[in-house]
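*Asks:* I would like to see how this sequence folds:
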Amino acid sequence: MSKTNDARTPLACLYHWEKTTPDTIHLTQPVGGGKVVDYTWKQAMDEARRMAAHLQSLNLPPKSQIAILGKNSAHWMLADWAIMMSGHVSVPLYPTLNAETVRYILDHSESKLLFIGKLDEWEQMKSGVPASLPAITLPLAPASAQGSKWEDIVARTAPLQGNPDRPLDEIATIVYTSGSTGQPKGVMQTFRSFNVCGTMMRDVIPANQNDRMLSYLPLAHVAERLVVENNSTYHGFHVFFAESLETFVADLRRARPTIFFSVPRLWTKFQLGVLDKLPLKKQKVLFSIPFLGKKVKRKILEQLGLDSVRVAFTGAAPLPPPTVSWYRSLGLELLEAYGMSENFAYSHFTRPGNARVGYVGPTNLGVSCRIGDNGEILVKSPAQMLGYYKEPEKTAECYTEDGFFKTGDMGEIDEQGRLRITGRVKELFKTSKGKYVAPVPIENKLGSHPKIEAVCIGGANQPATFALVLLSEDARKHIAAGGDRAEIGSELTSLMEQVNETLDPHEQIQFAVVVKDTWNIDNGFLTPTMKIRRNIIEKRYEPSVDQWFGSRKTVIWE
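*Replies:* Model prediction:
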């Protein structure tokens, strides 16, 4: 769409594509057995219009909250469109929440209706859905989910006529934070934020109708909602969906995305998968051979399904610099981005050709950023939230007097205006030596090792810091099959020595604990965006800390 459409809402963009490219495929949904269903703009909008007409027929109060609980799918997006079209407010829920959090969000948001979509853990979360809450099940919903069926509703309901639109400054959605600390907060975002991200992102992601993206990170998170759903709405490109973790590589190869977004944990997993088949030493030898090196790099990207990618980026958490450098050595200029639910992820983005490893780039168009007296990153964005739903006091606390949002992150800005995240204000802790330690930079240094999947640095009120280490999946399998721990222990010892040489004395790691738990979303150790839940991890291992210090070992196997 041209710049003359810059004042348009997402709804106006949907009507544009429905009218101008009705037979162009917009959504491709896997349905099992290697089969997919394609939806053209005309077909997608026909279903959304029918559901919007049904929602209006329910005579809910104007601007009622309607929740969406499900994994990414074509109908997740169609439900979102229908909610917008019918004059209501969407409340997306992560598909990995426990029943208690599901109930909290549904109650706190005062949702009047729930769309239930594709879910792996429905049996564990369904008790969090009030029996009195009306529900509509999407086509890939669990068979045991109760509610009116989407297919039945659209079959009997005539499509909504005309092109109903919404004011830019009207609330569009309430996005609940992933809750890495405490209860999730409801971030109220307007249609203007959708518009800002759809139009002002052109200078960093120059998307067009010919692009392709794979949607697999939670649409309940603002980053996926902005980068995939909203950008495809404004720019009209083709969206493919992933079926499952088992089919992910096939899904990726089917889509052959031209724009690809992932989080650090997954970028690391992709890399570890390659290193398992082609170790780093062998790569260096092959890459040094002019013609063969280029061919091998191309083959690696093909195997990953990333050979058509022209824009690749990462966000949500820091990515170890060696991992970024490795992808760039393959010819994939992995760009780092930074944003929050509170500014609809519209904050900072690395520009192609101007990357600095470890930095998330300069501000986006219209964004102002400065570092506060305490080192905190302060941001003012045109996509700033209206506030936290039903929490005016918390809303007021998170702003400076001149309207900058207090991100809670610490950082520094280089001479070219590029931002570096150095940690979280609340994550700083003091050892018994009385000096502050910022854990994130240390975690990034350790996390760059190919046999480490995740790290959490602890040591509050202790004589020194220590590392809780989750080994990579391959390393865990190796140990489970009777592999020698001594070799990995030796590598961890060498790694700590190398890292300690770069740290101040009070930051240096005394020992590493190889944990036996797998940290994942289901057991609560990770947020839905795969960041570590530091408070949960610290609580889990706290009872053993004194014993570990007393053992005086460098590497401890839990």
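
*Asks:* contacts, neighbours, all on C-alpha from now
*Replies:* Noted.

*Asks:* Is S178 part of a helix or strand, or is it coil?
*Replies:* Under DSSP: H, G, I helix; E, B strand; the rest coil, S178 falls in the coil class.

*Asks:* so how many other residues sit close to it?
*Replies:* 24 (other Cα atoms under 10 Å).

*Asks:* I'd say it and K531 touch.
*Replies:* No - contact between S178 and K531 fails when scored by Cα atoms under 8 Å: they sit 9.5 Å apart.

*Asks:* Are we agreed that A12 is in a helix?
*Replies:* Yes - assessed with three-state DSSP, A12 lies in a helix.

*Asks:* and it, what does it touch?
*Replies:* 163, 165 (Cα atoms under 8 Å, 6 or more residues apart in numbering).

*Asks:* separation between it and M188?
*Replies:* 21 Å (Cα to Cα, to the nearest Å).

*Asks:* now do D402
*Replies:* Going from D402 to M188 by Cα to Cα gives 20 Å.

*Asks:* which one of the two has more residues nearby?
*Replies:* Shown here are D402 and M188; by other Cα under 10 Å, M188 has more neighbours (25 against 7).

*Asks:* Tell me the secondary structure at the spatially closest residue to the more buried one that is not a sequence neighbour.
*Replies:* Using Cα to Cα, 6 or more residues apart in numbering and skipping residues adjacent in sequence, the residue nearest M188 is I174, 4.6 Å away. Under three-state DSSP, I174 falls in the strand class.

*Asks:* okay, now I174: neighbour count?
*Replies:* I174: 28 surrounding residues under other Cα under 10 Å.

*Asks:* Quick one: residues contacting it.
*Replies:* 89-92, 109, 186-189, 389.

*Asks:* Need the residues you listed in a markdown table (columns: secondary structure and distance to G162).
*Replies:* Shown next, in a markdown table, are the contacts of I174 (DSSP: H, G, I helix; E, B strand; the rest coil; distance: Cα to Cα, whole Å):
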| residue | secondary structure | distance to G162 |
| --- | --- | --- |
| V89 | strand | 20 |
| S90 | strand | 21 |
| V91 | strand | 25 |
| P92 | strand | 26 |
| S109 | helix | 30 |
| G186 | strand | 32 |
| V187 | strand | 30 |
| M188 | strand | 27 |
| Q189 | strand | 25 |
| Y389 | coil | 31 |
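
*Asks:* let's see this one next to it:
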Amino acid sequence: MTNTYPTIIDNFCRFEKSQPNKLFLSEPVKGVYQDFSWSKAGKEIRSMAAWLQQSGLQHGDKVAILSKNCAHWIMADLAINMAGMVSVPLYPNITSTAVNEILLHSEAKTIFVGKLDNPELIRMGIPEEMTQISFPFYLNVGCLNWDDLVRTSSPLTELSPLDPKALSCIIYTSGTTGTPKGVMHNNHTMSFAVYSFLESTPPLKDEVFFSYLPLCHVAERMLVECGAIFTGGCIHFVESMDSFSKNLQYTQPTIFLAVPRIWEKIREEILRKMPQHKLSKLLKVPIVSTIIKKTIRKKLGLGRVKHLYTGASPINPTVLDWFYQLGMEIQEAYGMTENSALSHSNRKGACKFGTVGQSYPGVTVKLSEQNEVLVKSEANMLGYYKEPVLTAEMFEDDYLKTGDEGQVDEAGYLKITGRIKDQFKTSKGKYVAPAPIESKVLSDAMIAQACVVGWGMPAPLLLCTLSEHARQLAQTSLQEHLHQLLEKINQELEHHEQLAKLIIMAEEWTIQNGILTPTLKIKRKVLDETFKDFYNNWYNASVKVVFA
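*Replies:* Sure, this is the predicted structure:
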């Protein structure tokens, strides 16, 4: 390590002292915002850190967090860190079985339980002997009460400096590639990632963040939690996805991150209120165009935004271009849990749509012989918890193997062309890379989600779901459009890549039905397992467009 960077606790203490009365966290509970200044939050964090130390837990013990995003999620995470322990954040919508597996694997001793949709059900996965602490506003039976513990514990005043090399958190991956793995990060890897990001971004001050993507996911944790704490900003939370628009309008963030599916939903929402032909017409009139753009951004809640980001999975360049016409430059970024989300991003004013941008300062990139993207930086993980063999497989000469296939242009912009492992072989012995084909399909406004499958089949099939607009069309005109789309795409593909059939799935793919990860990425293996028995029938159907 060449440099030592201030840790998340160093930064929290700095702003707690320099701006004690400034807003730090704001959370809507039953429509009423509960506000926490840096000082108010600090007292609770310090008291909870003291309680953790006095509860019989040892330095370096694991403490889990099971909750949707809320003010006390951040406070619990900081208290765990301040107490010299290791946080293990869990997705709030995983099954009780998965909760049990992760808690046992991580050897967590205590768990914070907060805002959940089905607390009784999900808590069935928590071992009986484990200490459970319930957040305020979301009281759970049989748990210790956060407020009681804070009230009866004197806040820590003297803090021991955190060892940069000490394990800080174990972040379990969302499981697109199989069983979740525990990614280990220490205080240094995370601080390095934040400072590298800040070095590549115009100075951030008094920024307002909107938190709704799972905080246990590395992108939200690094951009929103660390972004606010390392720059003295404030975080507003969503109450529920039903109140998303209302909460976003109230917050008016200056920095906003959304995964591609959210950006697509926002576009659908805008087009529902103003059809494309009308919007295109108005955007051609100079003064009207300015008013329209400003009005749309303000109504969305993005009227004062400085930076818009997308990440977690590939976004279609046509979506980015569409928003750009509205004066919204979305910066696509690229990273993994395994490198603290620090790899590449497009910089504001220099975005190259269709790429994930240039590498961050301190990140070295190279391509393997198979064009796999390999990255090296001080933000790379220590390894997978209790998995030395898997850890060794992830590295090649200190470079992290991303599993993504890519190309780098002369200006250093990286384009992701697919997943190395997502490629499959047809029965004709030819390999097919799904991602580029899916990208072509998703540029069509009728398609909401797409997945190319066909391992061992004579030719690939396209499974997809329809956009809301498409579902409102008459069956005949929809079928005609889909036939034309299939023909158009096949003309652009190599013979062995051409799609045999377009399969319209009856049900949207969601987190609830197990096909999307918590960050809305498609679980290809789950789709394959669920529908593979139908593939031959669909392939042999007499029509090109099959409604499943």
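
*Asks:* Which position in structure 1 pairs with D242 of structure 2?
*Replies:* Under the alignment (TM-score structural alignment), D242 of structure 2 maps onto E246 of structure 1.

*Asks:* Kindly report the same for N513 of structure 2.
*Replies:* Checking TM-score structural alignment: N513 of structure 2 goes with N523.

*Asks:* any idea which element that match lies in?
*Replies:* Using DSSP states H and E, N523 of structure 1 is not contained in any helix or strand.

*Asks:* re the thing from before, distance of the match of D242 of structure 2 relative to Y39 of structure 1?
*Replies:* 24 Å.

*Asks:* quick one, which of these two is more surrounded?
*Replies:* Neighbour count, other Cα under 10 Å: between E246 of structure 1 and Y39, Y39 has more, with 18 against 9.

*Asks:* Apart from its chain neighbours, what residue comes closest to D147 of structure 2?
*Replies:* For D147 of structure 2, the closest residue by Cα to Cα, 6+ apart turns out to be P136, at 6.6 Å.

*Asks:* Report the contact partners of the alignment partner in structure 1 of the one you found.
*Replies:* In structure 1, the residue matched to P136 of structure 2 (TM-score structural alignment) is P139. Each residue near P139 of structure 1 by Cα under 8 Å, 6+ apart is listed here: 75, 117-118, 149-151.

*Asks:* Wait, a strand at P139 of structure 1?
*Replies:* No - assigned with three-state DSSP, P139 of structure 1 falls outside any strand and is coil.

*Asks:* Does I457 of structure 1 belong to a helix, a strand or coil?
*Replies:* strand.

*Asks:* same question but for K281 of structure 2, I mixed them up
*Replies:* helix.

*Asks:* That one matches what in structure 1?
*Replies:* In structure 1, K281 of structure 2 lands on V285 (TM-score structural alignment).

*Asks:* can you check P314 of structure 2 too?
*Replies:* Using TM-score structural alignment, the partner of P314 of structure 2 in structure 1 is P318.

*Asks:* Please tell me how far the closest residue to its match other than its chain neighbours sits from A82 of structure 1.
*Replies:* In space, and not counting its chain neighbours, P318 of structure 1 is closest to P264: 6.7 Å by Cα to Cα, 6+ apart. Separation of P264 of structure 1 from A82 of structure 1 (Cα to Cα) stands at 33 Å.

*Asks:* Give me the more crowded residue out of these two.
*Replies:* A82 (26 against 23).

*Asks:* Over in structure 2, tell me which residue corresponds to that one.
*Replies:* Using TM-score structural alignment as the criterion, A82 of structure 1 maps onto A79 of structure 2.

*Asks:* Could you do A67 of structure 1 as well?
*Replies:* So, by TM-score structural alignment, A67 of structure 1 is matched to A64.

*Asks:* Look at the counterpart of G418 of structure 2 in structure 1 and give its secondary structure.
*Replies:* Mapped onto structure 1 by TM-score structural alignment, G418 of structure 2 lines up with G423. Taking three-state DSSP as the rule, one finds G423 of structure 1 in the strand state.

*Asks:* Contacts only, for the match of D242 of structure 2.
*Replies:* Contacts of E246 of structure 1 (Cα under 8 Å, 6+ apart): none.

*Asks:* For Q271 of structure 1, see how far away it is.
*Replies:* 17 Å.

*Asks:* And Q146 of structure 1, by the same measure?
*Replies:* In terms of Cα to Cα, Q146 of structure 1 sits 41 Å off from Q271 of structure 1.

*Asks:* The stretch 101-250 of structure 2: strands as residue ranges?
*Replies:* For the stretch 101-250 of structure 2, the strands defined by DSSP state E, counting those that start in this stretch cover 108-113, 131-134, 144-145, 167-172, 182-186, 208-211, 234-237.

*Asks:* thinking again about what came up before, just to check, the match of G418 of structure 2 is in contact with P441?
*Replies:* Yes - counting by Cα under 8 Å, G423 of structure 1 touches P441, with 6.9 Å between them.

*Asks:* If you count surrounding residues, which of these two has more?
*Replies:* Ranked by neighbour count (other Cα under 10 Å), G423 of structure 1 and P441 place G423 first, with 21 against 18.

*Asks:* Distance check, the more buried one against V455 of structure 1.
*Replies:* From G423 of structure 1 to V455 of structure 1 the distance is 14 Å (Cα to Cα).

*Asks:* which one's the longest strand in structure 2?
*Replies:* The strand that spans the most residues within structure 2, counting by DSSP state E, is strand 399-408.

*Asks:* In structure 1, what range does that one match?
*Replies:* Mapped onto structure 1 using TM-score structural alignment, strand 399-408 of structure 2 spans residues 404-413.

*Asks:* what does the matching stretch rub up against?
*Replies:* Residues contacting stretch 404-413 of structure 1 (Cα under 8 Å, 6+ apart): 340, 371, 375-380, 398-400, 419-426.

*Asks:* Ok, stretch 469-477 of structure 2 next?
*Replies:* Against stretch 469-477 of structure 2 from outside (Cα under 8 Å, 6+ apart): 268, 272, 445-447, 478.

*Asks:* before we move on, what about stretch 153-167 of structure 1?
*Replies:* 9, 11-12, 15, 46-54, 84-85, 87, 191.

*Asks:* Ok, stretch 307-325 of structure 2 next?
*Replies:* With Cα under 8 Å, 6+ apart, stretch 307-325 of structure 2 has contacts from 219, 254-260, 263-264, 267, 328-336, 348, 353-354, 439, 442-443, 519, 521.

*Asks:* buried sites along that stretch?
*Replies:* By neighbour count on 16 or more other Cα atoms under 10 Å, the buried set for stretch 307-325 of structure 2 is 307-321, 323.

*Asks:* All set, thanks.
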